[in-house]
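Colleague: sequence first, then the predicted structure, then my questions.
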Amino acid sequence: MECSKQRPSLEFVESAFWCLGGDSLFPLFPLSSKGEEAIERKEDLSQRLHPPKRIEGGLGVKPLREWNETLLVKNLWRVFAHKDTLWSKWVNLEKLKGGSIWDAVYKCNDSWGWKCILDMRNKIQNHVVIDNGSYKWKKNDGSVVNYSTQQVWRDLRSNRVKVGWHHVIWFKGLEPKHAFIMWLATLHRLYTQDKMKSWMPQVPLLCPLCEKTNDSINHLFFQCEFSSCVWKDIKAKLIFRGLPYSLDSIVQRMAVYPFTKNIWNIVNRLVIAACVYFVWRERNARLFRHQKKEALKVGEDVQNYIRWKLLSLTVKNSSAIRKVADLWNMKWVNNRFKFV
């Protein structure tokens, strides 16, 4: 019996090689036309909700379309600047026949990738200048610099308004899963019951923690009777004991303070993110696995997590360090926190 092998489609091949760069034989191909259409709707919504830079309230992931265009510019630059790469030499000799890529026109049998590279000419024509016989990149502010992919990305991407709370969530030392849940909660993007109510208006939904009303971001963090007990016990161990029982207000309050390596700045942010994470985890455990913990036990989980995080810090002795050690039932020995 003869086995048949299915050849990969052109769309798959193009999408697989679009990210290859360096001195590779393959240029930075764009996604195929079908691939672009498939991601266009989701990407437009995603970019509005989650900007690429963390300082703009995003997750720090580059949008595929904008990054793809930036890499296409790299190929275009290699061709008209006559860079010493195999692919650019082939394009100039065989495809352009010694002509300029700025004068090249589409042909019926041109590949999709080549057409997209030519389309990038209109986007960068105001950024390309000749300085002392060599090509340079003109930034948005008018200054002229050497070409770099990073600078092209900065000038071509869509800039968004910076947020003041990014340092409350994104900082060294915070566990990624805590930062991710905290980020979603800050943006009100967690799937809480107030959102599900619009999908299933006929189904009665109650907060799994207090069983009195629908849960929502403001309810879960920390206006629910259950979560408010957790937050009340935990914030007694913070220097900012007057923090409110609303996550939005807490984030706004913390965003005012500049982020430094002060021990209280670190502990405060660790505690807020940990409370959000462990309350959300308890909510899901009750809802999907029918497992329950008392508020006191969830509070203990938060405290144990913070104490283990403190063990990883190297700190010098000070009054603030001694205060933190006292509040969290620890001691300071040789620039490290230790369990009592």
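Modeller: Sure thing, it's come through. On a predicted model such as this, the values are computed, not experimentally measured, just so you know. Numbers count the residues shown, from 1 in each chain.
Colleague: only C-alpha atoms from now on, for both contacts and neighbour counts.
Modeller: Fine.
Colleague: which element is residue 130 on?
Modeller: Using DSSP states H and E, residue 130 sits within strand 128-131.
Colleague: brain fart, residue 16
Modeller: helix 10-17.
Colleague: now the end-to-end length of stretch 325-339.
Modeller: 9 Å (CA to CA, to the nearest Å).
Colleague: if we can go back for a sec, and the helix or strand following the helix holding residue 16, what does it pack onto?
Modeller: Once helix 10-17 ends, the next helix or strand along the chain (criterion: DSSP H and E) is helix 33-49. With contacts taken as 3 or more CA pairs under 8 Å, 6 or more residues apart in numbering; DSSP states H and E, helix 33-49 sits against helix 10-17.
Colleague: hmm, 10 Å instead?
Modeller: helix 10-17, helix 64-80, helix 112-124 (3 or more CA pairs under 10 Å, 6 or more residues apart in numbering; DSSP states H and E).
Colleague: need the residues that contact stretch 276-295.
Modeller: Outside of stretch 276-295, the residues within contact range by CA atoms under 10 Å, 6 or more residues apart in numbering are 177-182, 185, 190, 192, 207-210, 215, 217, 220-222, 225-231, 233, 247, 271, 274-275, 298-302, 305.
Colleague: cool, and stretch 303-322?
Modeller: Contacts of stretch 303-322 (CA under 10 Å, 6+ apart): 173-175, 233-234, 237, 239, 261-264, 266-267, 270-271, 274-275, 278, 297-301, 324-326, 328-339.
Colleague: okay, pairing it with this:
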Amino acid sequence: MHGRYIKGGNFWDATSNILDSGTWKHLSNTKSKALECIRKSIGNGETTSIWFDPWIQEGRIVDLLHSLSPQQTGTGNWTVSRLIHNSQWNIIIPCLIPLLPSIANISITGQKDSCKWLPTGNGVFSFYSAWNHIRSSGAVFELYNVVWFPSSNPRMSYCLLKALYNRLSTRDRLINFGISSSDICVLCNLAKESRDHLYFQCPYSIFIWKLCKLKLQMNDIDDRDLNTEAQNIQRNFKLKDKSYILARLALNSTVWHVWQERIRRIFQNQKMHKIMVFRRIYEDIKISVEFNCLACMAGKD
């Protein structure tokens, strides 16, 4: 990396171009955020650049003294050790005099220089703290534990998540994009296809979901709405109850298989009876439960 990208310069100011590797370009784009989290702790100053490393509280000196470049002073490659004499600060660069109060507050330990990671209290880097620093935080998704849980199938969970956010490519949305010419539901051929119709106003999906609720001994309600069903599962079942796992598996699997049946009819011109779709849902839940039980037994051994 030093030979190809930095070439004797400074890591923080090295740039990227279109022909560079994706890894280096990504590193270049996140350097500014990394600088906010890193502070060099001065021991003997031998590995810390005066100008380019963040070793004082205000940040990098090269960013603070905009009107003066390191090349003008002839100290561009100097390390902080040049400012230390007999374990005391010896500021021999005149332009650094305004920063003397900040520099004087830094203790010189005489040990090797080290990096301190500011987002954590102990100064030690962790991927958890780094991810929390760079990611964009949003509102908490209230139904997260209905979508994602240890026994869930990632593909089914993702399909349910898209359905809850109304991001599935239903025909009402495709028509708005100018992609589809028909908006009729292919499962019932009775109404306009939308997220709300598929889950659960369509006679085809209503029948399947009713069978699932009957097996789970869930109370049937008049409101045929996916979000309402998910909220009822979250509210009516205890977190550590086995029936809660079954209810979440049933909702995940039902949304997935209804969507797969829609795709099968549109792109493969094949139809599956709703009883057979329910059978597949039942088998998926059975396999998930058996696998979870085997994993628990293996963990105890």
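Modeller: Received, thanks. Everything quoted here is computed from the prediction, not taken from an experiment.
Colleague: filter the contacts of stretch 276-295 of the first structure down to the buried ones and hand me the PyMOL line.
Modeller: A single PyMOL command is used to select the members of those judged buried by 16 or more other CA atoms under 10 Å:
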select buried, resi 178+179+180+181+182+185+190+192+207+208+209+215+217+220+221+222+226+227+228+229+230+231+247+271+274+275+298+299+302
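Colleague: out of the contacts of stretch 276-295 of the first structure, list just those in helices.
Modeller: 177-182, 185, 217, 225-231, 233, 247, 271, 274-275, 298-302, 305 (DSSP state H).
Colleague: I'd like the distance between the aligned partner of residue 158 of the second structure in the first structure and residue 190 of the first structure.
Modeller: In the first structure, the residue paired with residue 158 of the second structure is residue 180, using TM-score structural alignment. Relative to residue 190 of the first structure, residue 180 of the first structure is positioned 10 Å away (CA to CA).
Colleague: same thing with residue 263 of the first structure?
Modeller: For residue 263 of the first structure, the distance to residue 190 of the first structure - CA to CA - is 30 Å.
Colleague: same thing with residue 19 of the first structure?
Modeller: When residue 19 of the first structure is compared with residue 190 of the first structure (using CA to CA), they lie 32 Å apart.
Colleague: swap in residue 151 of the first structure?
Modeller: To residue 190 of the first structure, residue 151 of the first structure is 34 Å away according to CA to CA.
Colleague: what do we get in the first structure for residue 177 of the second structure?
Modeller: By TM-score structural alignment, residue 177 of the second structure lines up with residue 199.
Colleague: residue boundaries of the strands in the stretch 101-250 of the second structure?
Modeller: 114-117 (DSSP state E, counting those that start in this stretch).
Colleague: pull up the aligned stretch in the second structure for stretch 283-297 of the first structure.
Modeller: By TM-score structural alignment, stretch 283-297 of the first structure lines up with residues 262-276 in the second structure.
Colleague: what about that stretch, start to end distance?
Modeller: For stretch 262-276 of the second structure, the end-to-end distance is 14 Å (CA to CA).
Colleague: repeat that for stretch 181-193 of the second structure.
Modeller: 12 Å.
Colleague: which residues touch the corresponding residue of the second structure for residue 224 of the first structure?
Modeller: Aligned by TM-score structural alignment, residue 224 of the first structure pairs with residue 202 of the second structure. Residues in contact with residue 202 of the second structure, defined by CA under 10 Å, 6+ apart, are 185, 187, 188, 189, 190, 191, 192, 193, 194, 196, 224.
Colleague: any idea how far the residue nearest the centre of the second structure is from residue 22 of the second structure?
Modeller: Central residue of the second structure (CA atoms, centre = their mean): residue 135, 7.0 Å from the mean position. Separation of residue 135 of the second structure from residue 22 of the second structure (CA to CA): 19 Å.
Colleague: and the residue nearest to residue 203 of the first structure when sequence neighbours are not counted, how far is that from residue 283 of the first structure?
Modeller: Spatial nearest neighbour of residue 203 of the first structure, excluding adjacent residues (CA to CA, 6 or more residues apart in numbering): residue 197 at 7.6 Å. Relative to residue 283 of the first structure, residue 197 of the first structure is positioned 17 Å away (CA to CA).
Colleague: so which of those two has more stuff around it?
Modeller: Higher neighbour count among residue 197 of the first structure and residue 283: residue 283, with 24 against 14, using other CA atoms under 10 Å.
Colleague: would you mind measuring from the more buried one to residue 292 of the first structure?
Modeller: 9 Å.
Colleague: what's the answer for residue 192 of the first structure, then?
Modeller: 18 Å.
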